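[1] requesting a structural model of the entry that follows:
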Amino acid sequence: MKTILYYLGLAALFTHELDAVLNMEWRLLFHLRVLPDAAASSIFIALHLPLFFAFFYFGHHKILKIRERFRLIVAVFLVIHSGLHFNLSDHELYQFNSIISNAYIYGAALCGLAFIILSWIHRRENDA
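    Predicted coordinates for the structure are as follows:
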């Protein structure tokens, strides 16, 4: 079940990142918002290459401990990411107002939270 939650959370996050390009999310980011849209959008998209590589590489690492820790870090990030979006939702340049945009953001967070809870339960069972 944890694996399904991890992949579902990633799928929601990756889909959100596609939506983020449409909603010009770079306008909310400190270093990118001062650049012209053409430059900022190119940098925003390019930064996703190493980010997505890390998700695939470490999320499938052959060493179980690395893979599990990375997936837990991603799960925590999914929850924090939704909090950042919630805090920015009143910003004048925030455009993630549709139901589907919010479903990607908060759906990923729910998967992350469920993953964290299941990891905690599994750890307690193994420690007992």
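
[2] only C-alpha atoms for contact and neighbour calcs from this point on.
    Will do.

[3] how about the top helix by length along the chain: buried residues?
    Looking across the chain with DSSP state H, the single longest helix is helix 99-127. The neighbour-count check on helix 99-127 (16 or more other C-alpha atoms under 10 Å) flags 101-102, 104-116, 119 as buried.

[4] I have a second one here; can you model it like the first so I can compare?
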Amino acid sequence: MKGQIFFYLGLSLMAMHEMDAIRCKEWRIFPGLSMLDDKVGHILFLFAHIPLFYFIFWKLTNNKNIESFIYGFDIFMIVHLGLHILFLKHKNNEFKDWISWSIIVGAGLCGLIDLVI
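    Below you'll find the model as predicted:
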């Protein structure tokens, strides 16, 4: 396996983004979750990340074809950036500061760079 510095940097930025997403109440943007009371939306959004991160860590440690997972996650980081751009004008979008956007764009760029090199 080649060095994956940009993949792991992107994964770290995605983990930071999920922490920032709690602060920015990202569940308010998602169809379905946006209709929930803030307390319920927060709890569901928070606990939904347990199986998501478990899956990522499991795939990185128990996968015979780790390269295909990394390739797919690189694409996900790019698509994720695109979705944030698409929903930039959403009325409940609170990702407005340079910190949030540095994390989001950084993860997307890491995914792109990892695919290219």
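
[5] still on that earlier bit, so what's the gap between the longest helix of structure 1 and the chain middle?
    12 Å (C-alpha atoms, centre = their mean, to the nearest Å).

[6] output the contacting helices and strands for it.
    In terms of contacts (3 or more C-alpha pairs under 8 Å, 6 or more residues apart in numbering; DSSP states H and E), helix 99-127 of structure 1 is packed against helix 2-22, helix 64-88.

[7] and the angle from the shortest one to helix 99-127?
    Our comparison of helix 2-22 of structure 1 with helix 99-127, counting by axes from the mean of the first three to the mean of the last three C-alpha atoms, to 10 degrees, yields an angle of 150 degrees.

[8] check the mean deviation of helix 2-22 of structure 1 from structure 2.
    Here the mean offset of helix 2-22 of structure 1 against structure 2 after fitting is 0.7 Å, by mean C-alpha distance after the TM-score superposition for structure 1.

[9] other SSEs contacting the helix or strand that that helix is followed by?
    Sequence order places helix 37-59 as the next helix or strand after helix 2-22 of structure 1, per DSSP states H and E. Applying 3+ C-alpha pairs under 8 Å, 6+ apart, one finds that helix 37-59 of structure 1 makes contact with helix 64-88.

[10] compute the inter-axis angle for the helix it packs on and helix 99-127.
    140 degrees.

[11] and helix 64-88 of structure 1, what other elements does it pack with?
    helix 2-22, helix 37-59, helix 99-127.

[12] using CSV, please lay out the helices and strands packed on helix 99-127 of structure 1 together with mean neighbour count and distance to residue 29 of structure 1.
    Formatted as CSV, these follow (neighbours: other C-alpha atoms under 10 Å; distance: least, C-alpha to C-alpha, whole Å):
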stretch, mean neighbour count, distance to residue 29 of structure 1
helix 2-22, 18, 12
helix 64-88, 16, 11
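
[13] could you dump the ones you listed to a markdown table with distance to residue 36 of structure 1?
    Listed next are those as a markdown table, based on distance: least, C-alpha to C-alpha, whole Å:
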| stretch | distance to residue 36 of structure 1 |
| --- | --- |
| helix 2-22 | 14 |
| helix 64-88 | 21 |
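
[14] residue 43 of structure 1 is nearest to which of those?
    Closest approach to residue 43 of structure 1 among those (C-alpha to C-alpha): helix 2-22, 11.2 Å.

[15] what's the spacing between the most centrally placed residue in structure 2 and residue 32 of structure 2?
    Nearest residue to the geometric centre of structure 2 (C-alpha atoms, centre = their mean): residue 14, 4.3 Å. Using C-alpha to C-alpha, to the nearest Å, residue 14 of structure 2 is found at 23 Å from residue 32 of structure 2.
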